[in-house]
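1. below is the structure, and that's it, no one-letter string:
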């Protein structure tokens, strides 16, 4: 098992091969019970179950743990003095397992007692390390508790919602999908942890609660202004228009939009407080029409506006504080210029349905006391989606939506509803429609990303939340988009041809990486998180047999269009016995911030069995 670690050594069992899926169903153990606790009428019970299942999925993936012949996953905890057990409702070759309630027994012959997610988190954190750090164990348990409470609030909100959703007549499918991640990342131990947000703030700032808020505005003296733009209009002219009332700006200043939570926190930072006291920064307060948070929380959207804003936000969300780094701001401009150098035309000629959501401008403050990140930098993102366009965040499309009891039915998702409607309309079996939809998706969304890697030498950190799929009127995939100025990797092996397109590329963005490092991360983000995550979602929601989808994936990967891209990822997925996988639980136990330090060591990685090679 390979890891990239700092701190206390982890004690993690070597991975064992995943149980092979049967020809008829990839489910281990007894048939699913008629009652699924994710659909429990009490949102708190459903939230507890969601957190517990995420923790157990993480443990199974990151340690190689597998269920016994009786269909139970068992984990030795407390140095072997106790056993944590959970029945397996669905064992997924792609990793999206489903579990029943967990119990804890102290030794053989002892009766099992129910155990909650917070206790489970503390037990697993202690079991993963030879010398557990009490602070990290407590931090994980606290953040799991925070995530559970927020998930319960989200489920209660959605189950009780009867009023029209916000956004007015221009509310788009795009915004609806951004608000659909009710449970969060299925392979993360604290998917909804947002420590630092009180209940009222959470209601306003959370996409899943249909929050909205006015931006908080600063005016910055022009001698402190830092900005960049790769489009004809300067960043400060764009923000002046977004302010709605330019008369609020004092002479000789530029408008700087901030997240309201960030604005309150910044006022307590010594360098910012000093600039405010000196009158070089001017606090204009909240202004303008409301904006809507998207799935990342810090990126905001306003219907009818040609720009979105990726705001700095010092909250710890999942594993990181979300403040913009200068190299990321330069990366967004670079990528726009690189695409406009002729690369986008070549890409569109091969794949007309795919593009990158551009981040072609940014604005912030330069001052030696601020550091990097300084907390005052904002990305200006082009907003390409029309109100009627069916653009969906992939993570939101596949996300489970446990709105309440449905008997023995599977937990629904937006994608599940869409596929069932397609099957009903066409009169074809649901698994057949799902397999065809999956193959069309691979052509529309995955193939263009492989082309950019193999032909251009640019790999995208294309996990599901960074990826959007465009659907036609019937619901079939017809295109896609990628977003995120953090997630571009330029291959050193392609440096000559990339810098020939745009001289000076990478000088300020720190984006060139060794090819093996890129191969390692690309395999996880596109291969495991994105594609296998889609396979796992379709299987766990009983929309198709994962073995059939994995066979379809192999067919796609061996096709001439994929081979022609020259990307190394298809060969890795087809033949490698193991794949490098980000270990979110072990990363959290180590207390790592994934935005800090070299890319190669920001997270813990483990090698997991490759279900594609074994399909």
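-> Good, I have the coordinates. None of these values were measured; they are calculated from a predicted model.

2. can we go C-alpha only for contacts and neighbour counts from here?
-> Will do.

3. grab the nearest non-local neighbour of residue 103.
-> In space, and not counting its chain neighbours, residue 103 is closest to residue 114: 4.3 Å by CA to CA, 6 or more residues apart in numbering.

4. separation between the one you found and residue 120?
-> As for residue 114, its distance to residue 120 is 10 Å (criterion: CA to CA, to the nearest Å).

5. ok, these two, which is more surrounded?
-> With neighbours defined as other CA atoms under 10 Å, residue 114 and residue 120 compare such that residue 120 has more, 22 against 13.

6. quick check: that one touching residue 51?
-> No - using CA atoms under 8 Å, residue 120 makes no contact with residue 51, being 9.6 Å away.

7. mind listing what the nearest residue to residue 523 once chain neighbours are set aside touches?
-> In this structure, residue 523 finds its nearest non-sequential neighbour in residue 569, 6.4 Å apart by CA to CA, 6+ apart. Residues counted as contacts of residue 569 (CA atoms under 8 Å, 6 or more residues apart in numbering) are 450, 519, 522, 523, 527.

8. who touches the fourth one in this structure?
-> Right, the one you point to is residue 523. Applying CA under 8 Å, 6+ apart to residue 523 gives the contacts 569, 572, 573, 579, 580, 581.

9. now the element after the helix or strand containing residue 327, going C-ward?
-> Per DSSP states H and E, residue 327 falls inside helix 326-338. Per DSSP H and E, the first helix or strand lying C-terminal to helix 326-338 is helix 344-350.

10. that next one: which residues count as buried?
-> Neighbour counts using 16 or more other CA atoms under 10 Å place 344, 347 of helix 344-350 among the buried residues.

11. likewise for stretch 71-88?
-> 71-77, 82-88.

12. how long is that stretch from one end to the other?
-> Stretch 71-88: ends 6 Å apart by CA to CA.

13. ok, the closest residue to residue 339 other than its chain neighbours to residue 355 distance?
-> Nearest residue to residue 339 in three dimensions, chain neighbours excluded: residue 345, at 7.9 Å (CA to CA, 6+ apart). Distance from residue 345 to residue 355, counting by CA to CA: 10 Å.

14. presented hereafter is structure B, for comparison with structure A:
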């Protein structure tokens, strides 16, 4: 029998890289096992959709050896993956199909089958229980946690399905029936609501938020587009670090009903979901429980953005306030708090990008950045705020987060279809082409400086207009980059440490970054972030997504992605271009995020993940047009 992957080399392509199972081998396997008695299964409902995505992710990340120990076998209905029995446990069968995006194969049906008796496992709980039994004892709590995460996500998906028309009607009433009229940063909030109802391209349980019930989701989650007021906490001035000038209209303690505290305290906003035990615990940990005062008066009506912890004042949406939450998304260890160092790093990243644009003037006015230099914190991850300012001249433009492009629009169709009708003659592929050109130009230019940004779908917005044909990129969240200190030093010189951070740049300066993981000695980490963020999430996901929705054949869309990336690499030239050709364009396999493993299933000690958002496995290179998955 031919293994799906050896212990040392994962499957790297849909075809060509994996040796085929012979007919004789398939017959032998079929004769020795209970052939599954199903050829079809429902995949339309939320439970089936979720389980299919979960199984695909577990296969991709080689959970309990699904990739490295699994064997392909063929039955009349299609290919199956057989995970052999170990130490008396039952062998398991998983129906698979060729995929090619993040792994050569994906789950074809939402089920596992026990080989011995043909029992069908068709729920997340039963599937994870079966896989849990195969895991090391030290890892089994992670399977329990992931089962809980799946349950929360399923409840959220069912809630989304039940409220879809209600929310669509509400957005239409607020913003109008024509998506082209959803203009400015206010209209962008409506697009973020649509994006929040769409699954993440990679993480299977992204719609779940740990610990939140239906009333909390309806009251504070972006997919319901609620409006609510912020709480405010008066903290002793000496305990609060403030960078920059807080926005006009920032409330004083007296304005919040705490008149006797104006001279001694400063007010910070608190998300309603943080008020209570999370806030009380944070104040105790910070040593501020006896000196902080929570105002009785709420102030400032806000609307949540796609990230949920970031909110926009309803009357001034060009200001976004990023507030810590005591919940987690994209893995139970991926907490929505705000460590003070990330605020420092966001400002440092902005300074670095400004230095690049000063050297690359063609990006001035084409690549826009939110200002992230104003923030405040009291030394604790639940006592902080980032005051993000957007450019002020976008009222006549349509501002759409990339994450919304494949979302369903009110009245039908995809968001990308409506935008294509308005700006690209009804051709969504022409719109994708128009996006890829500046996106790859900007990101490959940064690579030439040794920089790769965490500018995924949520952090990149498309700015259409005001003139026909105008398209600009708008970026936010500049913390968390990866930088080749040697290449940066050679292009921009030695950066000096600024702000609070003392991160060591060793030969490339610190540029004020706090997180020492930011800098590395070579291009390895930079290329990984470029591939997993810019290529996979901002390009490949749309090629596969538009093909799935029937907008164009997949080979045509993948050729477009490769051509635009190759053009950008050719413009870049030099050693950096050679690295991108070797590690991305022509690599036999590409890095892929292993988010379930690092975020929930395994502890950092067990996974070895220095950063749960930058922990990788491998997958096929869909850019290889000959002899590869494309």
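-> That came in fine, so what should we check first? It should be emphasised that the depicted structure is a prediction, and the values quoted were computed from it without experimental measurement.

15. any idea what the TM-score is?
-> The TM-score (TM-score structural alignment, normalised by the length of the first structure) is 0.79; 556 aligned residues with a CA RMSD of 3.9 Å.

16. what packs against the strand ranked longest in the first structure?
-> The longest strand of the first structure (DSSP state E) is strand 281-293. On a contact count with 3 or more CA pairs under 8 Å, 6 or more residues apart in numbering; DSSP states H and E, strand 281-293 of the first structure meets strand 213-221, helix 270-278, strand 299-301.

17. mean neighbour count added to those, as JSON lines?
-> Formatted as JSON lines, those follow (neighbours: other CA atoms under 10 Å):
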{"stretch": "strand 213-221", "mean neighbour count": "22"}
{"stretch": "helix 270-278", "mean neighbour count": "15"}
{"stretch": "strand 299-301", "mean neighbour count": "23"}
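
18. strands of the stretch 451-600 of the first structure, start to end?
-> With strands called from DSSP state E, counting those that start in this stretch, the stretch 451-600 of the first structure shows them at 458-460, 467-471, 477-482, 488-491, 512-513, 578-582.

19. nearest to residue 132 of the first structure, out of those strands?
-> strand 578-582 (20.6 Å; CA to CA).

20. give the aligned range of the closest one in the second structure.
-> Counting by TM-score structural alignment, strand 578-582 of the first structure falls onto residues 589-593 of the second structure.

21. what does the matching stretch contact?
-> The contact list for stretch 589-593 of the second structure (CA under 8 Å, 6+ apart) reads 12-13, 102, 202, 528, 531-532, 583-584, 613-621.

22. among these, name the ones in helices.
-> Among the contacts of stretch 589-593 of the second structure, the ones falling in helices (DSSP state H) are residue 528.

23. which of the contacts of stretch 589-593 of the second structure are buried?
-> Neighbour-count burial (16+ other CA under 10 Å) applied to the contacts of stretch 589-593 of the second structure gives 12-13, 102, 202, 528, 531-532, 583-584, 613-621.

24. in strands only, show me those.
-> Filtering these for strands - DSSP E - leaves 616, 617, 618, 619, 620.

25. can I get the residues you listed in a markdown table with distance to residue 217 of the second structure?
-> Shown next, in a markdown table, are those (distance: CA to CA, whole Å):
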| residue | distance to residue 217 of the second structure |
| --- | --- |
| 616 | 31 |
| 617 | 33 |
| 618 | 35 |
| 619 | 34 |
| 620 | 37 |
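
26. residue 353 of the first structure maps to what in the second structure?
-> Matched by TM-score structural alignment, residue 353 of the first structure corresponds to residue 366 in the second structure.

27. of all the helices and strands packed on strand 281-293 of the first structure, which one is nearest residue 287 of the first structure?
-> Of those, the one closest to residue 287 of the first structure (CA to CA) turns out to be strand 213-221, at 5.9 Å.

28. now that closest one against strand 281-293, angle please.
-> Orientation of strand 213-221 of the first structure against strand 281-293 (axes from the mean of the first three to the mean of the last three CA atoms, to 10 degrees) gives an angle of 150 degrees.

29. which parts of the stretch 301-450 of the second structure are strands?
-> Using DSSP E, counting those that start in this stretch, strands in the stretch 301-450 of the second structure cover 310-313, 319-322, 367-369, 371-380, 383-389, 398-401.

30. can you lay out those strands as TSV showing distance to residue 54 of the second structure?
-> Shown next, in TSV, are the strands of the stretch 301-450 of the second structure (distance: least, CA to CA, whole Å):
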stretch	distance to residue 54 of the second structure
strand 310-313	28
strand 319-322	30
strand 367-369	35
strand 371-380	34
strand 383-389	34
strand 398-401	25
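
31. between those, which one is closest to residue 72 of the second structure.
-> Residue 72 of the second structure lies closest to strand 398-401 among the strands of the stretch 301-450 of the second structure, at 39.5 Å (CA to CA).

32. next one: that closest one to chain centre, how far?
-> Distance of strand 398-401 of the second structure from its chain centroid, counting by CA atoms, centre = their mean, to the nearest Å, is 17 Å.

33. check which helices and strands it sits against.
-> In terms of contacts (3+ CA pairs under 8 Å, 6+ apart), strand 398-401 of the second structure is packed against helix 184-195, strand 460-464.

34. what's the mean deviation for it versus the first structure?
-> In the superposition with the first structure, the average deviation recorded for strand 398-401 of the second structure is 1.5 Å (mean CA distance after the TM-score superposition for the first structure).
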